[in-house]
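S.K.: my questions concern the predicted model and sequence given below.
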Amino acid sequence: MTARRELRLNAFEMGAPGHTWAGLWRHPRDRSSAYNTLDYWVSLARTAERGLFDGVFLADVLGTYDVYGGNGDTALARAAQAPNLDPFLVVPAMAQATAHLGFGITANLTYEHPYAFTRRVTTLDHLTGGRVGWNVVTGYLESGARGMGLAGARAHDERYEAGEDFLAASYKLWEGSWEDGAAVRDRGHGLFTRPERVHRIVHDGPYYRVDGRSLSEPSPQRTPVLYQAGTSSRGRRFAGRHAEAVFLNGHTKAVAARSVRAIREAAQAEGRDPRDILMFLGATVIVAPTRAEALDLCDEYARYINVEGQLALVSGWTGIDLSTLRPDEALAYVETNAMRSLVENLTGPGERPFTRADFAEFGPRGARAPFVVGSPSEVADELLAWAEAADVDGFNLTRAVAPETLAAFVDLVVPELQSRGAYKTRYAEGTLREKLFPGGGPGLKATHPGAGFRHAAASHPASAA
C-alpha cells in the first residue's frame, strides 16, 4: 500500500509504572518501575529519537482513579496510573540527551494560573530550543478537585469555557507582552531589556485575571505547539479553534474517521484550514520478525494484564463504576462528568456492545483503539490502512512492555515504513512546530486565534506563514 502522507509518530508515555495497560509493569523485562529515575527517561528519549519520532507525548492526571468500587485502593494497589510524577520535570533530562525530539506535556489548566504557567512553559521552550508542546486538558477527576481543595470538578462543558478564558490570557502573555527584540543584551550600555517594548497585560475574564507584564522573554516558539485530546461535541469545537494537533482514540476506522471529520469541520468553521490540525490516533503495536513470534509475544504480555487495574482505569475515564456490572453485561450510555467522548464511542453503534469483560482484554476491545500484532510488513500495512481510512496523520504509540515494545517498533517497523516512502529518513531542522508543519515558521500561523493577540509592533517570523 502506498502512503497518502508521511506518517507522524509519538511515544505515548506517562510518569507512572502503569499507564494504559495495568499490570504490565510486572513483566520480567519491563523497566517502567524505574519511572522515577532519570536513566529511564533518558533511555526512552534516545530510543525515540533513534526512531526519528516526532515526540514523546506525556500523559498526566491530577487525582486518583477512585470510581471503581467507590475508592482509590485498586488504582493504588495495581499501579493504575498511581503513583505518578509531574511530567514537566522529566523533560530537561530528555532534551539534554537529544537534539530533535519534541515533548508534548499534559497540563490541567483548571489547577494552573496563566501568569505562572506561561512562564513555566516558556522556560522549557527556551531550554529545549523550541521543542515543547502543551496538551491542553481541563480535568475530570473528582478526586483531583477535592485534592485541590474544591468541592468538585467543574461541569463538562464549563471546563471548556474556562479553557477558552485560560487560553485568551495565555495568548496575551505569550504573544502580546514582549515585542521581538525587546531583550537587546547591550553590554556597552548596560541595557538588557527595553522596557517600552514590554507591555502590561490586563485580562479580566470570567475565570482568570491577569495584570502585569510577562515574566519571560519570548522563547523560540512563543506559544508552544498546542495539543488537545477531547472529542466530545464541546471538545471538538475547542479543538477546532485552538489545537494544532489532536490525540484521539477509536476502536474502529469508522469511529475514528467520524471524530476526525468533526474536528476538521470545526476548524473550518473557525476560519482555519482543516489541515492545520494534525491527527494522532492512539495505537498499541506488538511486532516481531515473524507473525508467529508476534502472536506468541502478545500472548505472553496478556498473562500479566491485571483485570482489576484495567477496570479501575476505565471506570475513572468513563465515570461509570464497572464493579457494578456483570462480566457479560453491556455498558450503557450514561452522561457523566468524565470523558464524555469515550462513553459515546463505547456505547454507540458498533459490531457489538462493549461489556465489562472486554475492558480487561489485552486486544482490540480492551485497547479502544488500533491494536496491531504482526510482522513488520503486516504492522506497516495495518497502520497505513488506518491512516487512510480514518484520515489521521500519525499515531501515539502506547507503552506496553518498556522499553521492549518501543525498541522493537524502532528497529522493525520504522525501516519498513521508510522503505515504502511512508516515513522520514532524517529530521528537519527547526522547532517542533517547524518540524510538524514544514514550510511554516516557529510561531503560530497567522490564521490561528492566538496570533490575533500579538502586539501591533511585534513581527514574529511566523506571522506571515
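M.R.: Noted; the coordinates are in hand. Just so you know, these numbers come straight off a predicted model, no measurement behind them.
S.K.: when you work out contacts or count neighbours from here on, use the C-alpha atoms and nothing else.
M.R.: Noted.
S.K.: ranges for the helices of the stretch 201-350 of the chain?
M.R.: Under the criterion DSSP state H, counting those that start in this stretch, the stretch 201-350 of the chain contains helices at 233-242, 253-269, 291-302, 307-318, 340-347.
S.K.: relative to Asp60, which of those helices is closest?
M.R.: Asp60 lies closest, by C-alpha to C-alpha, to one member of those: helix 307-318, at 12.6 Å.
S.K.: could I get the helices of the stretch 201-350 of the chain as JSON lines with distance to Gly69?
M.R.: Supplementary listing: these in JSON lines, determined by distance: least, C-alpha to C-alpha, whole Å:
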{"stretch": "helix 233-242", "distance to Gly69": "28"}
{"stretch": "helix 253-269", "distance to Gly69": "30"}
{"stretch": "helix 291-302", "distance to Gly69": "24"}
{"stretch": "helix 307-318", "distance to Gly69": "8"}
{"stretch": "helix 340-347", "distance to Gly69": "19"}
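S.K.: below is structure B, check it against A:
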Amino acid sequence: MRKPIRFNAFLLNSPTHLAPGMWTHRDDRSRDYLDMAHWLALGRLLEAARFDAIFFADVLGPHAAHGDGLARSIESAAQLPVNDPLPVIAGLSTVTENLCFGFTSSVFAEHPYVFARRISTLDHLTRGRVAWNIVTSYLPGALDSLGRPELADHDLRYDYADEYLSVCYQLWEGSWRDDAVLRDAAAGRYADAARVRAVAHAGRHFNVSGIHLSEPSPQRTPLLFQAGASPRGIRFCTQHAECAFVVAHTPERLAQLVDAIRDRTEQAGRPRDAVRIYAQAAIVVAETDALAAATLADYRRHVDRDAVRALLSGWLGVDFAALDGAAPLTTFDNRAIQSLATQFAQADGSGWTVDRVIDWAGLGGLGPVLSGSPRTVADALEHWFDTTGIDGLNVPYLTLPDSYRQIASLLVPELTRRQRYPAAYGAGSFREKLFGAAARVPDNHAAARYRW
C-alpha cells in the first residue's frame, strides 16, 4: 500500500479563518463558534470520517497593518474575534475516542512553568491525544500587547523559543520519574518524593526552580508541530518538531520545501523521515466536476477582499490596502513581498500581481483549492502526495461544517476504495497513532536528553 492520505481539519476558534467573508454564506455555521454543541457535532463528524485531528490555528493580535487598520479587521471579522482553543479541545475529548487535537500556542502567551502544567493537564484529559503547534507571534500587535516589542526581530524570537522549549522539556521529561506515582492506598502514599526533583534553570529569559506540578501524562511532551519556512525557522523545526506544517501553491514548490526539511533534519542528526510534513489545501468536492465548479464560483462571490487584504497585511507585514492592485509583486522593494514573489514565480514561472494574490488567498489562504468530483480530487491528491513526499494535509474549511461533510461523504469513500486512506485509527496517543511507535518522544529528539 502506498503512503496513506491523511487529513487534519484546519480551524480557528473564530467566525473566520482562511475564507474571509464566508461567514455570511447561507451554508456556513462558523459564526456558531461560541456554542460548544457546534464543536461537539463537528468532532463527531470528523471522527466518523477518520480524520487524524482537528488542528487549531490561533493568533494573539489583530491583522491591523491595513488601511484603517484595527477597525476594518474587526468589522470584516479578519480572524477577529478569536477565542482560546484549549477549552474546546477539553470538550471535544469527551465525545471522541480517537480524534486527536492540535493547538497553536505562542511561546510568548504565558510563562513556560504555567504552560507546562496546562498542557500536561490537557494530555491527561485527552488520554494523550494532543499536539502543540509552536509559534512565535508574528503579529506586532501581539508582541506589543504582551509587553515584548523588543522581540520583533524574527531570529530573536526563535532564540527565545529555544529556551522556552528547554524549560518545558525539563518539566515534562525530567521532574518526575516514570515510577514516581505509587497510588498505594494501603500505605497512604500517592507518590514517592525521592523520585520527584526540582528543575533548576537559569537562562537569558527564564529562571525556573521548582518541580513540575503535574504527574507524568501519557505523552509527557505533547506531539510537536512547527511551521517555519525561513532558514532559521527550518533549523528550529528540525531540532524540535515531529511534524512540520508548510504552505505552497504548487507541487513543485512544495517538493522543494519538503526536501529542505528532510535534508536539514538529517543534518541535525535525526532520521530523514523523523518529521511528518503536512501541507495546506482546501477541498471543494461535489458529485460532478460541474457542480464543484459552480459551488466554488458561488463561494468566490462571498469573499471579502478587504478582509483578505487585512490578513495578507498581517502575514507579510505590509499594508496591502496601499498597494497598486495591478502592480507585479516584483516591483515592490520589500523582503516579505519579494519572498512571496520568489516562491510563486519559481513554482509556476508566471507573473503575480497584488490583485492576483488577493484572489488566490481569498479562499483557503496561500495554499491551493482542489475542486471537482471525488475522482478528480482523489487524482489531484494522489499527484500531490506522490510527487512531493508530504505525509498529510491540513484542510481549511470554506463553509463549516459542509466542507468536511462533503469530504466525509464523497471523498473519503473514493480514497478508501483506492486504498489511499486509513481504514481505521491506530491505538494509543497521538504520537503512537501517527508514528506507530511509543507514546513518548524518541531517543533522538531534543527533549530526550532531559529525561531522569
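M.R.: The structure has been received and is ready for your questions. Since this is a predicted model, take the numbers as computed values, not measurements.
S.K.: fetch the TM-score of the aligned pair.
M.R.: After superposition, the two chains reach a TM-score of 0.96 (TM-score structural alignment, normalised by the length of structure 2), with 451 aligned residues with a C-alpha RMSD of 1.9 Å.
S.K.: so who does Phe362 of structure 1 touch?
M.R.: By C-alpha atoms under 8 Å, 6 or more residues apart in numbering, the contact set of Phe362 of structure 1 is 21, 302, 305.
S.K.: swap in 10 Å and give it another go.
M.R.: 21-22, 284, 298-299, 301-307, 310, 371, 400 (C-alpha atoms under 10 Å, 6 or more residues apart in numbering).
S.K.: Three-state assignment for it, please.
M.R.: Remark: Phe362 of structure 1 carries the secondary structure label coil [criterion: DSSP: H, G, I helix; E, B strand; the rest coil].
S.K.: my guess is Arg454 of structure 1 contacts Ser177, does it?
M.R.: Yes: contact criterion C-alpha atoms under 10 Å: Arg454 of structure 1 and Ser177 qualify, at 7.9 Å.
S.K.: tell me which of the two has more neighbours.
M.R.: Set side by side, Arg454 of structure 1 and Ser177 show more neighbours around Ser177, with 25 against 21, by other C-alpha atoms under 10 Å.
S.K.: separation between the equivalent of that one over in structure 2 and Arg451 of structure 2?
M.R.: Under the alignment defined by TM-score structural alignment, Ser177 of structure 1 is paired with Ser175 of structure 2. Taking C-alpha to C-alpha, to the nearest Å as the criterion, Ser175 of structure 2 is separated from Arg451 of structure 2 by 8 Å.
S.K.: who touches both of the two?
M.R.: With the criterion set as C-alpha under 10 Å, 6+ apart, the overlap between the contacts of Ser175 of structure 2 and Arg451 is Tyr169.
S.K.: counterpart of Val410 of structure 1 over in structure 2?
M.R.: In the superposition onto structure 2, Val410 of structure 1 corresponds to Ala408 when matched by TM-score structural alignment.
S.K.: verify the stated contact: its match with Arg44.
M.R.: No: the pair Ala408 of structure 2 and Arg44 does not pass the contact test of C-alpha under 10 Å, sitting 11.5 Å apart.
S.K.: quick one, strands of the stretch 101-250 of structure 1?
M.R.: With DSSP state E, counting those that start in this stretch applied, the stretch 101-250 of structure 1 shows strands at 102-108, 132-137, 183-186, 191-193, 201-204, 209-212, 225-228, 245-248, listed in chain order.
S.K.: mind listing what the residue lying closest to Ala59 of structure 1 once chain neighbours are set aside touches?
M.R.: Once its chain neighbours are removed from consideration, Ala59 of structure 1 has its nearest residue in Met14; the separation is 5.0 Å (C-alpha to C-alpha, 6 or more residues apart in numbering). Shown here is Met14 of structure 1, whose contacts under the criterion C-alpha under 10 Å, 6+ apart are 20, 32, 35, 56-61, 81, 84-87, 105-106, 398-399.
S.K.: now swap in Arg449 of structure 2 and tell me
M.R.: By C-alpha under 10 Å, 6+ apart, the contact set of Arg449 of structure 2 is 169-170, 173-174, 443.
S.K.: burial measure for the nearest residue to the match of Val410 of structure 1 once chain neighbours are set aside, as a count.
M.R.: Ranked by C-alpha to C-alpha, 6+ apart and with sequence neighbours excluded, the top spatial neighbour of Ala408 of structure 2 is Ala49, at 5.2 Å. For Ala49 of structure 2, the neighbour count with other C-alpha under 10 Å is 22.
S.K.: with Ala16 of structure 1 instead?
M.R.: Burial of Ala16 of structure 1, expressed as a neighbour count using other C-alpha under 10 Å, amounts to 23.
S.K.: which position in structure 2 aligns with it?
M.R.: Across the alignment, which pairs residues by TM-score structural alignment, Ala16 of structure 1 is matched by Ser14 of structure 2.
S.K.: tilt between the longest strand belonging to structure 1 and helix 291-302?
M.R.: Of all segments of type strand in structure 1, defined using DSSP state E, the longest is strand 278-287. Using axes from the mean of the first three to the mean of the last three C-alpha atoms, to 10 degrees, the inter-axis angle of strand 278-287 of structure 1 relative to helix 291-302 is 100 degrees.
S.K.: which part of structure 2 lines up with strand 278-287 of structure 1?
M.R.: The aligned range for strand 278-287 of structure 1 in structure 2 is 276-285, by TM-score structural alignment.
S.K.: equivalent analysis for stretch 115-126 of structure 1, please.
M.R.: Under the alignment (TM-score structural alignment), stretch 115-126 of structure 1 falls on residues 113-124 in structure 2.
S.K.: figure out how far that stretch is from the centre of its chain.
M.R.: How far stretch 113-124 of structure 2 lies from its chain's middle: 19 Å, per C-alpha atoms, centre = their mean, to the nearest Å.
S.K.: related to what we said a few turns ago, now, of the contacts of Phe362 of structure 1, which are buried?
M.R.: Buried members of the contacts of Phe362 of structure 1, scored by 16 or more other C-alpha atoms under 10 Å, are 21-22, 284, 298, 301-302, 304-307, 310, 371, 400.
S.K.: nearest to Arg426 of structure 1 among those residues?
M.R.: Closest approach to Arg426 of structure 1 among these (C-alpha to C-alpha): Thr284, at 24.3 Å.
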